[in-house]
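J.: Sequence isn't available, so here's the structure alone:
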């Protein structure tokens, strides 16, 4: 009983260790891996090598499948090259199983020791992530040693030997068990290593082990399919295609499995290597055989799974739930959606002036409805970011998380202000058939132009994070305040001169330039999350820098 419990614990350790490695690699290199995959979607050899290489790093073809599926879902890559990447990813998992089949017992304590020291001392840094990966690799090799140590006594037990003799040679059952094990552990790599080790120790017959390995391959594809089951139609294409390829490959080899077993016995003396090399040969043959047919399958998938036209602008387009396990990718998705929210705000702001000039009630109504889009995107981005584990973020990623939250809050508040401005213009000017004076209209036009320029600069600051641009943006806060005071004063002068148009629209004019100043303040607030970590802010003012000092009045007003 104790040996069985130890074996189960070793299996659990193996599964957990593969998860540690996958998580560590994705957090450390997630964005780089994504760019590597995106840049390798040309010729099929390059795409296949990219899938193989990324999978060897993350220890999971499922993780590769989820990343590439998100590309397909967002229209960044076509389905056919993505299928080639997945064929390479399957080979990559098999290569790692082969690597771990060698005796790495001497390496395990070194990896764990160095990994723990590195991770504990520098947990939040990239070096700490490398330590986490090192711990996971060491635990994988340790788990394999524990499995070998505890299967020996089990094989000698009379009850176990009796069970082994009575095991049915039933391939469908072996496929089902192997698939369920891979789905339960979320790792076909762990299942293949486990099955190979058990076969080497005599606990599982080799023919049964081969059937279990084929089942684990099907389970790996099924996990990817289930992971995207609730995603959009386009995202589901790649996992479904991969599952179809895998199922067809199993059907093709199943009639010859007995012959394959004979070949393995004749050519390879070590049982462990028989199972591992069979897994590698199966996936390599699948890749070579099916690469010419990826285009045909992709066309069929696109016919079967057609993307319905989307007319709801409030629905997020870039918040990929598959990316939540990889913070760097998830933050990129949130940033793209935040820029889409800003585009909606810019459309609203740009339309304010035509509404004022042309008394356009229809345009005002359409622009006010867009505020619902801004609010909906803000809510979606906020909820998406709350699902990103803050403890898994590096220092730079934590800063970016804050920047995105701050940006979306400011955009949402700007949308609220614009909606209020449009309602005031409609109630106090259009319906009462009033007009601004020529001078007053010129002032509003000037402020509006500066606002649009500042919003574009703010979007650039958010996207690139350049300190110099952030300083320029914050300078605009004081300059805009000066313009507000100047235009309020000239408006009062027009009132003293009894200008009729100015008297009729006085309240609206003053409220309008005040609201425009508030919008500008929210735009300029985009600079704070950029400038504060750079040390360009004191508690009350901007600090002069060599990149361009600010005059005394700006520094006194900047908050």
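T.: In hand now; what should we look at? The structure presented is a predicted model; accordingly, all values stated were derived computationally and were not measured.

J.: Only C-alpha atoms from now on, for both contacts and neighbour counts.
T.: OK.

J.: Relative to residue 411, how far out is the residue nearest to residue 360 when sequence neighbours are not counted?
T.: Counting by CA to CA, 6 or more residues apart in numbering, residue 360 lies nearest to residue 354, which is 7.3 Å off, once chain neighbours are set aside. Distance check for residue 354 against residue 411: by CA to CA, to the nearest Å, it reads 21 Å.

J.: more neighbours, those two?
T.: For residue 354 versus residue 411, neighbours defined as other CA atoms under 10 Å are more numerous around residue 411 (27 against 12).

J.: Number of residues surrounding the residue nearest to residue 381 when sequence neighbours are not counted?
T.: Leaving out its chain neighbours, the residue that sits closest to residue 381 by CA to CA, 6+ apart is residue 334, at 6.1 Å. In terms of burial, residue 334 registers 25 neighbours under the definition other CA under 10 Å.

J.: put this beside the first:
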């Protein structure tokens, strides 16, 4: 019964540790995520600066996984080569050891200060970044508190012989100890949490020094499994996306294979350095990752070439409706996931532009095959829109700050409007084109020119809308908003000219009157959906009234 109680208390304390770690990571990602990503991007020039960048960012984020996601994003997008990305992972692994080094010291007395300061910053902070940093302080306080509770829980374990026997049996075999710790680290999604638990167990005398060393090696192995299982490259994705996580896993496996035969001498050397069992686990974690970095950083160019040959780029027939940037593993880092969704939304914008230009071609050529091609492009838009919507809804709402939540809303609104444009082109413009072709109708020369002029203007408006969506530039948003008046004036002018041709008895105008007016109305509807990309930018700047722009906002 006592062993069960101790195990339950251990589990609860580990959960508290993981929650504190999550708060630190999410708070720093919100407060500094964009800056950290830029720093990492700048540091990827060569393997040495990449190593240092990975180490520094991991010390801040307290997660080598989050750093790895950033590096994977750079490599997957072709922005950097594999070699510096591998160096980032080596640095990230060393960075996680420095976190453990700090937390392994008894700094429990700092926890109340961090909790109180973090709470005040979170509740009273006027700025979003102050609240995010308050969240970080609360997370650190919870981590220190959980470590104190872990030690307090493990202390009576000496009086629980059943628990000691059970853990002794599980860790007696070094291979079993490695696998047990790997499973623990994989399940917790955090090598830091797993190693702090191992250090606490060793400090309490529940496991022996050799078992602690073996389990630390296993925890490092387990942290490399999650990116393989949950990261990109599976489910038909490009195998090249697996190069970085597989390279990191090979590094971890090599380390375990080196440690197991030398377990006795390594443990003896560490005990000479520090007899404290808690420090022994932390020191070995540092030594393990420094040794692996020293072993691998030299042959990284060769290692990168081997991984490139083992996981070549997949050459497949391009499917325009298949998402390219919706990396599932980035969902844990909201600002990266939102950026991925925005990039996918721009593919929708490109498809809309192709549909508008295709509609202009159909107007001149009466090509039935071209009509079907454009209609199939609406299916592409629908698939991309559904994928983006599903992807964004998988982001944990609790991880979103106000700015991220607003950007999610903007991306969804932009894609919804693009999907509506595709529907109008498919169901209205192409239906009108099909009728025109079937009935062998002809627009008047002037009428065809009016429609063509509006379509060309809409194509320019679409490109401007995409630019506003990406940049959030206020001047571009004002220019986009003015397109609403421009298209309305063009429609009014074209309608009046059409009625003038009807009064003049022009045969082409009489035969195509219904089609002509329907197309003009549909083009105005398309323009309204495109112009909507300006609303979020103008709303944030305070220039958007419920029904119109403030007087004079379109000037300047």
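T.: Thanks, I have the structure now. Note that this is a predicted model, so its numbers are computed, not measured.

J.: still on that earlier bit, which SS state does the alignment partner in the second structure of the residue nearest to residue 360 of the first structure fall under?
T.: Here residue 354 of the first structure is matched to residue 361 in the second structure, going by TM-score structural alignment. Under DSSP: H, G, I helix; E, B strand; the rest coil, the three-state class of residue 361 of the second structure is helix.

J.: Is residue 232 of the second structure located within a strand, as I assumed?
T.: No - counting by three-state DSSP, residue 232 of the second structure is not found in a strand; it is coil.

J.: My guess is it contacts residue 244. True?
T.: No - applying CA atoms under 8 Å as the test, residue 232 of the second structure and residue 244 come out as separate, 10.3 Å apart.

J.: between the two, which one's more packed in?
T.: For residue 232 of the second structure versus residue 244, the count of surrounding residues by other CA under 10 Å is larger for residue 244: 28 against 24.

J.: Relative to the first structure, which residues correspond to stretch 483-503 of the second structure?
T.: Correspondence between stretch 483-503 of the second structure and the first structure is established over residues 476-496, with TM-score structural alignment as the criterion.

J.: ignore the last one, stretch 92-105 of the second structure
T.: Residue correspondence for stretch 92-105 of the second structure in the first structure, counting by TM-score structural alignment: residues 89-102.

J.: mean shift of the host helix or strand of residue 95 of the second structure relative to the first structure?
T.: Using DSSP states H and E, residue 95 of the second structure falls within helix 82-103. Between helix 82-103 of the second structure and the corresponding residues of the first structure, superposition yields a mean separation of 1.0 Å, by mean CA distance after the TM-score superposition for the first structure.

J.: now swap in stretch 6-24 of the second structure and tell me
T.: Averaged over the aligned pairs, stretch 6-24 of the second structure sits 3.0 Å from the first structure after superposition, using mean CA distance after the TM-score superposition for the first structure.

J.: so how much does the helix or strand where residue 198 of the first structure lies differ from the second structure once superposed?
T.: When secondary structure is defined by DSSP H and E, residue 198 of the first structure falls within helix 188-200. Once fitted to the second structure, helix 188-200 of the first structure is off its aligned match by 1.6 Å on average (mean CA distance after the TM-score superposition for the first structure).

J.: Next, the angle helix 79-100 makes with that helix.
T.: Computed by axes from the mean of the first three to the mean of the last three CA atoms, to 10 degrees, the angle separating helix 188-200 of the first structure from helix 79-100 equals 40 degrees.

J.: matching residues in the second structure for helix 188-200 of the first structure?
T.: Under TM-score structural alignment, the match for helix 188-200 of the first structure in the second structure covers residues 191-203.

J.: chain center to the matching stretch: distance?
T.: Taking the mean of its C-alpha atoms, stretch 191-203 of the second structure sits 29 Å from the chain's own mean (CA atoms, centre = their mean, to the nearest Å).

J.: and residue 134 of the first structure, how many neighbours?
T.: For residue 134 of the first structure, the count of nearby residues is 24 (other CA under 10 Å).

J.: do the same with residue 158 of the first structure
T.: Under the neighbour criterion other CA under 10 Å, residue 158 of the first structure is assigned a count of 10.

J.: Repeat that for residue 426 of the second structure.
T.: Using other CA under 10 Å, residue 426 of the second structure has 22 neighbouring residues.

J.: Please verify my assumption that it contacts residue 381.
T.: No - in this structure, residue 426 of the second structure is not within contact of residue 381 by CA under 8 Å, at 10.9 Å.

J.: Output the longest helix belonging to the first structure.
T.: Taking residue count as the measure and DSSP state H as the definition, the longest helix of the first structure comes out as helix 2-38.

J.: and after it, which helix or strand comes next?
T.: Along the chain past helix 2-38 of the first structure, the next helix or strand (assigned with DSSP H and E) turns out to be helix 44-58.

J.: For the equivalent of residue 228 of the first structure over in the second structure, give me its contacts.
T.: Residue 228 of the first structure is assigned residue 231 in the second structure as its aligned equivalent, the criterion being TM-score structural alignment. By CA atoms under 8 Å, 6 or more residues apart in numbering, the contact list for residue 231 of the second structure reads 242, 245, 327, 328, 329.

J.: Go again with 6 Å.
T.: With contacts defined as CA atoms under 6 Å, 6 or more residues apart in numbering, the neighbours of residue 231 of the second structure are residue 329.

J.: Relative to residue 198 of the first structure, how far out is the residue nearest to residue 360 of the first structure?
T.: Counting by CA to CA, the gap from residue 354 of the first structure to residue 198 of the first structure is 75 Å.

J.: circling back: please spell out which residues along the helix holding residue 95 of the second structure are buried.
T.: Along helix 82-103 of the second structure, the positions that meet the burial threshold by neighbour count (16 or more other CA atoms under 10 Å) are 82-101, 103.

J.: same thing with stretch 402-418 of the first structure?
T.: For stretch 402-418 of the first structure, the neighbour count (16+ other CA under 10 Å) marks 403-418 as buried.
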